[in-house]
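*Asks:* pasting the structure only:
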């Protein structure tokens, strides 16, 4: 009798061990399956999801195949239990095990949004409204309301946000991006202001941003920024009007159709630097860090004028007769290019 019980016990142990090995094999097969993700290959796990509900979400969307043995996963692999909600990118040929490890580590997919130097806040709003994975909190807000929410004591945001690339994860808001860009701008501006060249005709950091925005619109050539800054600084120091077309364009607003006419140069607006003295009241675009540094550390020169060279850069001159010759040369190049 005892011998029979021992044999029965051994058989039961063998059966149980076999069942455990079989169950673990099935769970391993489940974890080893390739995750199927369409399009941008993103999988989003809702906030508050447990491992079981996350697996159900993926099974329901067809990303992974279902199995009844998935219930054993937390017991056999407790290291995969504490997943974090978020959006994750499925790499090519990634297995469920690979994906769960990313979820436990919280390695969420990073979206990016890039704002171009010289762009306007109206363009930023359009970009943010189209950005994927972002909460859109500012769509019904005025520019003044947004400025207050960001912590800026001005009604206009032009020039107060740093144009660069920003990374974000699912659940962040457009306000979060704007706060980060303003903080980034203030770090660059404060550092540049502390190391600024002495004797500049700029009373406040905000005036430096106004000048930087004009520099940004006047050239995309990095090597020219300090020299163009010197032209405007020299003009301000000698009480000459800035006479820069980008300010005229900004002042025209929606009336600008791609061409500046002679009447536009003489039509008074708060931004028409052919009419007003000194700087316009606000920046006219979002400057990059290089233009901010150029505005506060311009080249030392006697240049008062510049005009397009026709070859992508500019010709700088110190007197009006020299400038007029440079303009005539530029116009000749334009006519020659048109005839060719």
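*Replies:* Cool, got the structure. Computed from a predicted model, the values in this text were never measured in an experiment. Residues are numbered from 1 along each chain as shown.
*Asks:* going by C-alpha atoms from here, please, whenever you check contacts or count neighbours.
*Replies:* Fine.
*Asks:* all strands for this structure, in order.
*Replies:* Secondary structure of the chain (DSSP state E): strands at 42-45, 86-89, 111-114, 165-168, 305-308, 314-317.
*Asks:* now the terminal residues of stretch 128-140, how far apart.
*Replies:* With C-alpha to C-alpha, to the nearest Å as the measure, stretch 128-140 spans 13 Å from end to end.
*Asks:* neighbouring contacts of it?
*Replies:* With contact meaning C-alpha atoms under 8 Å, 6 or more residues apart in numbering, stretch 128-140 is reached by 111, 113, 146, 169, 170, 171, 172, 173, 174, 175.
*Asks:* now stretch 209-216
*Replies:* For stretch 209-216, the surrounding residues in contact (C-alpha under 8 Å, 6+ apart) are 117-118, 159-160, 189, 225, 228-229, 244, 246-247, 279-288, 291-292, 294-295.
*Asks:* got a ChimeraX select line for the buried ones in the residues you listed?
*Replies:* Remark: buried members of those, expressed as a ChimeraX selection using 16 or more other C-alpha atoms under 10 Å:
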select :117,118,159,160,189,225,228,229,244,246,247,279,280,282,283,284,285,286,287,288,291,292,294,295
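*Asks:* from the contacts of stretch 209-216, which ones fall inside helices?
*Replies:* Judged by DSSP state H, the subset of the contacts of stretch 209-216 located in helices is 189, 225, 228, 229, 246, 247, 291, 292, 294, 295.
*Asks:* centre of the chain versus stretch 259-273, how much separation?
*Replies:* 32 Å (C-alpha atoms, centre = their mean, to the nearest Å).
*Asks:* contacts for it next, please.
*Replies:* Stretch 259-273 has contacts (C-alpha under 8 Å, 6+ apart) with 241-244, 247-252, 274-276, 279-281.
*Asks:* buried set for it?
*Replies:* For stretch 259-273, by 16+ other C-alpha under 10 Å, it's 264, 265, 268, 269, 270, 271, 272, 273.
*Asks:* A further structure is provided below for comparison with the first:
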């Protein structure tokens, strides 16, 4: 009887050792690096369950011992992450457990979409249409239909979308990016308008948006924006036409081929500020915050004219004679 008890005890110890060794080996397989030599993307499909994902990872050679992951579902179901649909970047050296933790996180792959300051809404739409992995919901919509979809029926789209870098992941739509950009511009314009100078010749936030778009298109030199805004303010106050070339270009639309002629300056379009008084009817571009702030806080002074010097900056003049001399120096001679 004693020998039987000893035998059973030894057998139990051997079994326990085997179980412990098996458990340690199983845990070591989950902790081992996945079978990748370089980073790659993996997408958890919408609605995919744990066993389906493990099977796909095994077939694609990401994990070599799928049994260890399947055993996890039976032995430690409480430790399984809730997999989230999306694209994930798998890195060499990450363990099996780190892989599972990643696929249950919100660390999906994101893509940047940069809308430069001064671009037109048409250019922004082209950028959205070409963006990789971005769901296209508005590509077939006209501008009018798009604004109605955004809850802004009858509103001209130009100027209303804040230029910035937006991050998105696969599954996000172009409509969502537009909603973000519209909300950003409306909030920024509201804040800027609230901090405006008291003596502006502008009657509404929308006029400030129009003015900011002119400033944005006139210069890429940040330090010049307030002075250009000051020139425009003084011209409006004196009843002088703004005479800014970017409005002529915008009014020409697709006919613009890189040069403005004297005939173009005389052409009567709703946007040609050489012909019309005051501001154009809508913005002509997407202005950034600096141009918005300059539009409502223009720099005081006496200058009424400016001309491009050819290096990205402008020469500012107080009198027409001084301006004509600057034009001869910087434009006609060149």
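*Replies:* Right, received. Where do you want to start? All values reported here derive from a predicted model rather than from experimental measurement.
*Asks:* and of the contacts of stretch 259-273 of structure 1, the nearest to residue 98 of structure 1?
*Replies:* residue 250 (51.8 Å; C-alpha to C-alpha).
*Asks:* I figured the closest one hits residue 284, correct?
*Replies:* Yes - between residue 250 of structure 1 and residue 284 there is a contact at 6.3 Å, judged by C-alpha atoms under 8 Å.
*Asks:* what residues in structure 2 pair up with stretch 107-120 of structure 1?
*Replies:* Aligned using TM-score structural alignment, stretch 107-120 of structure 1 spans residues 107-120 in structure 2.
*Asks:* contacts only, for the closest residue to residue 46 of structure 2 other than its chain neighbours.
*Replies:* Among residues not flanking residue 46 of structure 2 along the chain, residue 85 sits closest, at 5.1 Å (C-alpha to C-alpha, 6 or more residues apart in numbering). Contact analysis of residue 85 of structure 2 by C-alpha under 8 Å, 6+ apart lists 43, 44, 45, 46, 47, 48.
*Asks:* if we go to structure 1, which of the residues you listed are intact?
*Replies:* Retained in structure 1 (both residues aligned by TM-score structural alignment, their matches' C-alpha atoms under 8 Å) from the contacts of residue 85 of structure 2: 43, 44, 45, 46, 47, 48.
*Asks:* which two of those residues have the greatest separation?
*Replies:* Maximum distance among those (C-alpha to C-alpha): 11.7 Å, for 43 and 47.
*Asks:* quick one, which of these two is more surrounded?
*Replies:* Neighbours per residue (other C-alpha atoms under 10 Å) separate residue 43 of structure 2 from residue 47, with residue 43 holding more: 16 against 10.
*Asks:* for residue 285 of structure 2, see how far away the more buried one is.
*Replies:* With C-alpha to C-alpha as the criterion, residue 43 of structure 2 and residue 285 of structure 2 are 37 Å apart.
*Asks:* any idea which helix is longest in structure 1?
*Replies:* Selection of the longest helix in structure 1 by residue count, based on DSSP H, yields helix 2-32.
*Asks:* that one vs structure 2, average offset?
*Replies:* Following the fit onto structure 2, the mean deviation recorded for helix 2-32 of structure 1 is 3.7 Å by mean C-alpha distance after the TM-score superposition for structure 1.
*Asks:* which strands or helices does that helix pack on?
*Replies:* If contacts are counted by 3 or more C-alpha pairs under 8 Å, 6 or more residues apart in numbering; DSSP states H and E, helix 2-32 of structure 1 sits against helix 96-105.
*Asks:* and the helix it packs on, how far from structure 2 on average?
*Replies:* Mean deviation of helix 96-105 of structure 1 relative to structure 2 after superposition (mean C-alpha distance after the TM-score superposition for structure 1): 2.5 Å.
*Asks:* from the contacts of stretch 259-273 of structure 1, which is closest to residue 152 of structure 1?
*Replies:* residue 281 (16.2 Å).
*Asks:* tabulate the ones in helices among the contacts of stretch 209-216 of structure 1 in TSV, adding columns for distance to residue 181 of structure 1.
*Replies:* Below are those laid out as TSV (distance: C-alpha to C-alpha, whole Å):
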residue	distance to residue 181 of structure 1
189	12
225	22
228	26
229	24
246	23
247	24
291	16
292	15
294	20
295	20
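*Asks:* picking that back up, and the buried residues of stretch 259-273 of structure 1, which is closest to residue 100 of structure 1?
*Replies:* Out of the buried residues of stretch 259-273 of structure 1, the member with the shortest distance to residue 100 of structure 1 (by C-alpha to C-alpha) is residue 271, at 56.0 Å.
*Asks:* can you give me the neighbour number for the closest residue to residue 287 of structure 1 other than its chain neighbours?
*Replies:* Nearest residue to residue 287 of structure 1, sequence neighbours excluded (C-alpha to C-alpha, 6+ apart): residue 213, at 4.9 Å. Close neighbours of residue 213 of structure 1, defined as other C-alpha under 10 Å, add up to 28.
*Asks:* to which residue of structure 2 is residue 213 of structure 1 aligned?
*Replies:* Aligned partner of residue 213 of structure 1 by TM-score structural alignment: residue 213.
*Asks:* what's the separation between its match and residue 24 of structure 2?
*Replies:* Taken as C-alpha to C-alpha, the span from residue 213 of structure 2 to residue 24 of structure 2 is 66 Å.
*Asks:* try residue 124 of structure 2
*Replies:* Noted for residue 124 of structure 2: a distance of 56 Å to residue 24 of structure 2, by C-alpha to C-alpha.
*Asks:* which one of the two has more residues nearby?
*Replies:* Comparing residue 124 of structure 2 with residue 24 by other C-alpha under 10 Å, the one with more neighbours is residue 124, at 18 against 12.
*Asks:* give me every residue that touches that one.
*Replies:* Residue 124 of structure 2 makes contact with residue 115, according to C-alpha under 8 Å, 6+ apart.
*Asks:* residue contacts, residue 69 of structure 2?
*Replies:* Counting by C-alpha under 8 Å, 6+ apart, the residues that residue 69 of structure 2 touches are 30, 54.
*Asks:* how near is the equivalent of it over in structure 1 to residue 77 of structure 1?
*Replies:* In structure 1, the residue paired with residue 69 of structure 2 according to TM-score structural alignment is residue 70. According to C-alpha to C-alpha, residue 70 of structure 1 stands 11 Å off from residue 77 of structure 1.
*Asks:* joint contacts of the two?
*Replies:* Counting by C-alpha under 8 Å, 6+ apart, nothing touches both residue 70 of structure 1 and residue 77.
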